[in-house]
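In: need a 3D model of the following:
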Amino acid sequence: MLYQVLIVVYLIVALCLIGLVLIQQGKGADMGASFGAGSSATIFGSSGSGNFLTKATTWLAIAFFVISLVLGNLTANRVKSGNEFDDLSVPVEQSIPAEVPAATSAEPASENTDVPASTETKPKSEGDVPN
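Out: Here you go, the predicted structure:
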């Protein structure tokens, strides 16, 4: 249960971290604002969003790395349930079946009524050649 909760939190933190990194402006964007590019008027004020986004990115990155280490530790200590194909020390005996016998049934096979009956009344002998 803890593993699944950590995976969900890990994915949410990763997506938030990606979003915050994409929202942030590069270091060169401040230079354009000083020459009158007009990008200094943002939602976070004229000082920009650097302080808030930088702190949020830092805390999300710390959470991301901590959860990564915890998940790695949980996964390393987890014992997998194996099957017979994981143990390669003992060869698996291969038994090739002979011919598969036809299905035998106590009931006689019923005739297929979709096929028209033969009009020939005389039984064929071994010497007859089909027409």
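
In: use CA for all of it now, contacts and neighbours both
Out: Will do.

In: please report how far residue 90 lies from residue 82.
Out: 14 Å (C-alpha to C-alpha, to the nearest Å).

In: and this one, please, so the two structures can be compared:
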Amino acid sequence: MTSTLLIIQFVLAIIITITILLQKSSSIGLGAYSGSNESLFGAKGPGNFLSKATMTLGLLFVINTIALGYIYNQQKMESAVDSVKTETLIPTTPKETTTAPAAPNAAPVVPTIPENK
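Out: A predicted model of the protein is given here:
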């Protein structure tokens, strides 16, 4: 879901940039490269259509940004501190291994040495 919204975000950013550059300005912008805009958008020119398109695309861009922020926030609800393993960070001394004491009534084990005859 997030990858789809991220792709939509990039596409919206590119389309908004193009619509802003196509609008009539003092230096004409990219509108000079698009040919006769009056015949395409009607007698009043592209001003009204492009301003409405820019407003709509801007609104979609903001809504998509809020949706992306919400989804990323839901995926990352736990803090980075919660995922740190504290057992590996705190040095501990190894426990001493003790052997069990011998039974009190057990006979001592005496190694036998074979006699050479």
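
In: what secondary structure does residue 79 of structure 1 sit in?
Out: Taken by DSSP: H, G, I helix; E, B strand; the rest coil, the conformation at residue 79 of structure 1 corresponds to coil.

In: how about it, what's its match in structure 2?
Out: Per TM-score structural alignment, the equivalent position to residue 79 of structure 1 in structure 2 is residue 76.

In: next, the contact list for that match, please.
Out: Residues in contact with residue 76 of structure 2 (C-alpha atoms under 8 Å, 6 or more residues apart in numbering): none are found.

In: residues near residue 69 of structure 2, how many?
Out: Using other C-alpha atoms under 10 Å, residue 69 of structure 2 has 12 neighbouring residues.

In: quick one: the helix or strand containing it to chain centroid distance?
Out: Assigned by DSSP states H and E, residue 69 of structure 2 belongs to helix 47-75. Chain-centre distance of helix 47-75 of structure 2: 19 Å, with C-alpha atoms, centre = their mean, to the nearest Å.

In: quick check: which element contains residue 8 of structure 1?
Out: helix 2-23.

In: who touches that helix?
Out: Contacts for helix 2-23 of structure 1 (C-alpha under 8 Å, 6+ apart): 53, 56, 57, 60, 61, 63, 64, 67, 68, 71, 74.

In: any quick PyMOL command for the buried ones out of those residues?
Out: Buried residues among the contacts of helix 2-23 of structure 1 (16 or more other C-alpha atoms under 10 Å), as a PyMOL selection:
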select buried, resi 53+56+57+60+61+63+64+67+71
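
In: ok, of the contacts of helix 2-23 of structure 1, which one's closest to residue 43 of structure 1?
Out: If you rank the contacts of helix 2-23 of structure 1 by distance to residue 43 of structure 1 using C-alpha to C-alpha, residue 53 comes first, at 12.2 Å.

In: who's in contact with the closest one?
Out: Residue 53 of structure 1 is in contact with 20, 24, counting by C-alpha under 8 Å, 6+ apart.

In: tell me the residue in structure 2 aligned with it.
Out: Mapped onto structure 2 by TM-score structural alignment, residue 53 of structure 1 lines up with residue 50.

In: quick check: its match vs residue 36 of structure 2, distance?
Out: Residue 50 of structure 2 is 14 Å from residue 36 of structure 2, by C-alpha to C-alpha.

In: re the thing from before, can you name the next helix or strand after the helix holding residue 69 of structure 2?
Out: As assigned by DSSP H and E, the chain's next helix or strand after helix 47-75 of structure 2 is helix 86-89.

In: need the residues that contact that next one.
Out: Here helix 86-89 of structure 2 makes contact (C-alpha under 8 Å, 6+ apart) with no residue beyond itself.

In: nearest residue to the residue most central in space within structure 2 in space, please, no chain neighbours.
Out: With distances taken as C-alpha atoms, centre = their mean, the residue of structure 2 nearest its centroid is residue 72 (6.4 Å). Of all residues beyond its chain neighbours, the one nearest residue 72 of structure 2 is residue 2 (7.7 Å), with distances taken as C-alpha to C-alpha, 6 or more residues apart in numbering.

In: before I go, just wanted to say thanks for your time.
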